[in-house]
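>>> here is a sequence with its predicted model. Questions after.
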Amino acid sequence: MSLRPLRFLVPGTTGRFRCGGLLVELQTARLLAGLGPVELVTYRQREEGRPFLADLLRAEPLPGGAGGALWIVSWGFDVPWLLRQLRGRACAYHAHSSGYGFPLPPAVPVLAVSRNTLGYWGDLAPRNPLCLVPNALSPEWLQRGKRCGDGERSIDVLVQQRKTSAYVLKQLVPALQAKGLRVEVQSGWVEDLVDLFNSAKVVLYDSADYWRGRGVTEGFGLPPLEALACGCVVFSSLNHALADSLEPGRMGHQLGAGTLAADLDAISAAVAQPADWRPQLETLNDLLAASSEASLLEHWRQALVAVNQHWDRILAGEPALKAPPLWRLRLKSKLRPIGSLAGRLRP
């Protein structure tokens, strides 16, 4: 079947809007251009050469114009407002982090980037179409990553400061340095992250406190995958979507596992003998192949076919299924024991 043209909605592409989530949307838009027409639309910041949401909505009648485009929304806090603007048009939520607290209208499909996010919406929106479309590793990680870990590496332990816990920065890093390990805390802009990761034996990634403090989740967690692709031994927190790909002792290792001494012993041993702490190469290759753009493009193709068929039915007048509200389910659950007790007491 022919797919609707895609319109990815982002607030802007420069300045304060540049972040990991934007880069993923840009990568996804580029990837999906291989399936059909793709357009990037801004809605907060007007940018030269790009369409602006308000202009398109004024110019195009329902149900969507432009051959019936499929609108992709993703910016967590803006999602409820965007879906109100797009009411009556084919749209889908490209869901990264979860926990923002908003409900989804009936009929709006979820394109979840992780099993963790998929399960979240499977609980909160069980009657909405749900698809799994994990984020893809950019090709340079698979092409240039030294996953066998061969050759000299100038950094014993690499830490990216952003999102990293105070425990790692203020306790673990000084303790590792006191043991004589070469620890680099990367905080500024790096032109070539692949080269940086290829230079490290061990990478530490601990985002649990960062996301707990914000009340939302680690939507996917690309840095540990990128580190694995470069042959690094990964010690990581296992919050949210990180548990999708990391399995302690098999695919990475838990960071903050009980005591500081335990971390120091494990990381020191991994620096001394990285080959003993890396995942089996065959297992790693399978994971990375599943995370390639070619593999994920097929995920997207299947998901978009399902979403397009869904909107064909909805826009033709088929009523969307609705899940019962949570208050009704909980009230029913509370009333059931009362009903059972009344039945037992009845003469």
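Cool, got the structure.
>>> C-alpha from now on. contacts and neighbour counts both.
Will do.
>>> check contacts around Glu25.
Residues in contact with Glu25 (C-alpha atoms under 8 Å, 6 or more residues apart in numbering) are Phe8.
>>> could I get the full set of helices for the stretch 151-300 of the chain?
166, 173-178, 193-198, 208-214, 222-229, 242-245, 260-272, 274-277, 281-290, 293-315 (DSSP state H, counting those that start in this stretch).
>>> between those, which one is closest to Asp123.
helix 242-245 (17.5 Å; C-alpha to C-alpha).
>>> re earlier: now, of the helices of the stretch 151-300 of the chain, which is deepest in the fold?
Comparing these on average neighbours per residue, with mean count of other C-alpha atoms under 10 Å, the densest one is helix 222-229 at a mean of 24.
>>> packing partners of it?
Secondary-structure packing of helix 222-229 (3 or more C-alpha pairs under 8 Å, 6 or more residues apart in numbering; DSSP states H and E): helix 139-144, helix 193-198, strand 200-205, strand 233-236, helix 281-290.
>>> give me the angle between it and helix 281-290.
Angle, helix 222-229 to helix 281-290, by axes from the mean of the first three to the mean of the last three C-alpha atoms, to 10 degrees: 130 degrees.
>>> which SSE is Pro80 in?
helix 79-85 (DSSP states H and E).
>>> before we move on, the earlier item: export the helices of the stretch 151-300 of the chain to JSON lines and tack on distance to Arg328?
Below are the helices of the stretch 151-300 of the chain laid out as JSON lines (distance: least, C-alpha to C-alpha, whole Å):
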{"stretch": "helix 166", "distance to Arg328": "42"}
{"stretch": "helix 173-178", "distance to Arg328": "50"}
{"stretch": "helix 193-198", "distance to Arg328": "50"}
{"stretch": "helix 208-214", "distance to Arg328": "29"}
{"stretch": "helix 222-229", "distance to Arg328": "39"}
{"stretch": "helix 242-245", "distance to Arg328": "32"}
{"stretch": "helix 260-272", "distance to Arg328": "47"}
{"stretch": "helix 274-277", "distance to Arg328": "50"}
{"stretch": "helix 281-290", "distance to Arg328": "41"}
{"stretch": "helix 293-315", "distance to Arg328": "26"}
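>>> below is structure B, check it against A:
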Amino acid sequence: MTDEARKRELNRLRAAIDAVDDELVALIRRRAELAAEVGRIKEDGGDSPFYVPSREAEIIRRILAGNDGPISDAALHGIFREIIGACLTLEQPLSVAFLGPESTFTHVAARKQFGAGARYVACRNFDEIFDEVESGRVTYGVVPVENAFEGAVTHTLDLFVDREVSICAEVLLGIHHHLLTRAAALDEVRVVYSKTEALGQCRDWLQAHLPHARLESMESTAAAAERAKDEAGAAAIASLQTAERLGMPVLVENIEDHHDNITRFLVIGQHDSPPSGKDKTAIVMSAPNRPGALHDLLEPFRERGIGLTRIESRPTRRRMWEYVFFADLQGHRKDDRVAEALEAVRAMPDSFLKVLGSYPVAEPL
């Protein structure tokens, strides 16, 4: 092909791409108009939630099931998440609380779930996120609940016992940690700041490469980077988004001990989600301290063939050696089998049961 012929072909293909882009914009505009109409109908209905995670899950699952490439599922998911989020803000402006400052992993997870169109409210700690949601000052909050390798975020679990919020969605986020510092080499680093969970997820790397550095826990990875930014000999473990926001050099990338590192976040609000066909239900329960108490709490689920994907014990902080049990069940609280099992637990003498919410199962991408 001659240079002139190549140029003509490129111009033809670019014109075709421009035409497709114009079609996409028109279709997105049409989708936005339909979403706005949905919002008006919901507003007339009074108490219908604008954000319905089960509906979003159905849309995403349907789109990914029909994806034959060449765009990956993860890329297509990201594109439609932004479109859905932008349309949702036309139904109702959303405010979302997260652990601040900007660019923490909680912020990244919130942006993944709600897109760029929501108003994001940075909070100093998890208690403040729950306060914002419980009081109605924000529509939703996002909190981490467990890491695939380090286990539960216990402070989050403890807050669910007494707070009046509901879980309506979960977000799975691949976590990659990076060493941010203005030091030119590792032997110049004397202290490493980060959140406790991030330090734990990089424990082996830190012992191997920075055995003499002091480790200090901060309230968030982004706050750690802000602390280390102008301190000689200091480094922080944080996200690439934080490095970009603060203009901090990344000395070493991907220092997490497990590169398939995933943290699960929960979206909390004033309601949970309707059934989507593939759901989880989160509960917290307890019974008097006696032999077989935990067995009795779990038996109604075994009898009905309901699987538990997680169970975790936490002290009640009311009496010594008294515990509550957090569990995630397969199924929705409105499913007949799940509803029967929950009622059987409630009927047990002196038992305690709190349903934290039902929500669609998130798929790792």
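Sure, I can see it. Just so we're clear, the structure is a prediction, and the values are computed from it rather than from any experiment.
>>> for the two chains, what TM-score is obtained?
TM-score for the superposed chains, counting by TM-score structural alignment, normalised by the length of the first structure: 0.27, backed by 159 aligned residues with a C-alpha RMSD of 6.8 Å.
>>> other SSEs contacting the helix holding Pro80 of the first structure?
Going by 3+ C-alpha pairs under 8 Å, 6+ apart, helix 79-85 of the first structure lies up against strand 70-73.
>>> one more pass at 10 Å, please.
Applying 3 or more C-alpha pairs under 10 Å, 6 or more residues apart in numbering; DSSP states H and E, one finds that helix 79-85 of the first structure contacts helix 53-59, strand 70-73, strand 91-95.
>>> want to throw the helices and strands packed on helix 222-229 of the first structure into JSON lines with distance to Asp312 of the first structure?
Below are these laid out as JSON lines (distance: least, C-alpha to C-alpha, whole Å):
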{"stretch": "helix 139-144", "distance to Asp312 of the first structure": "34"}
{"stretch": "helix 193-198", "distance to Asp312 of the first structure": "43"}
{"stretch": "strand 200-205", "distance to Asp312 of the first structure": "43"}
{"stretch": "strand 233-236", "distance to Asp312 of the first structure": "43"}
{"stretch": "helix 281-290", "distance to Asp312 of the first structure": "30"}
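>>> Phe91 of the first structure reaches Ile314, doesn't it?
Heads up, residue 91 of the first structure is Cys, not Phe. No: with contact defined as C-alpha atoms under 10 Å, Cys91 of the first structure does not reach Ile314; the gap is 11.4 Å.
>>> Ala97 of the second structure and Asp158 of the second structure, how far apart?
18 Å (C-alpha to C-alpha, to the nearest Å).
>>> which one of these two has more residues nearby?
Ala97 (29 against 16; other C-alpha atoms under 10 Å).
>>> name the SS class of that one, please.
Taking DSSP: H, G, I helix; E, B strand; the rest coil as the rule, one finds Ala97 of the second structure in the strand state.
>>> for it, list the residues it contacts.
Contact analysis of Ala97 of the second structure by C-alpha atoms under 10 Å, 6 or more residues apart in numbering lists 106-107, 110, 119-123, 126, 128-133, 137-143, 267-268.
>>> drop anything exposed from these.
106-107, 110, 119-123, 126, 128-133, 138-143, 267-268 (16 or more other C-alpha atoms under 10 Å).
>>> now, which of the residues you listed lie within strands?
Judged by DSSP state E, strands contain the following of these: 119-123, 140-143, 267-268.
>>> for these, give me JSON lines that also has distance to Glu343 of the second structure.
As requested, those are arranged in JSON lines below (distance: C-alpha to C-alpha, whole Å):
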{"residue": "Arg119", "distance to Glu343 of the second structure": "39"}
{"residue": "Tyr120", "distance to Glu343 of the second structure": "38"}
{"residue": "Val121", "distance to Glu343 of the second structure": "37"}
{"residue": "Ala122", "distance to Glu343 of the second structure": "38"}
{"residue": "Cys123", "distance to Glu343 of the second structure": "37"}
{"residue": "Tyr140", "distance to Glu343 of the second structure": "28"}
{"residue": "Gly141", "distance to Glu343 of the second structure": "29"}
{"residue": "Val142", "distance to Glu343 of the second structure": "29"}
{"residue": "Val143", "distance to Glu343 of the second structure": "28"}
{"residue": "Val267", "distance to Glu343 of the second structure": "25"}
{"residue": "Ile268", "distance to Glu343 of the second structure": "24"}
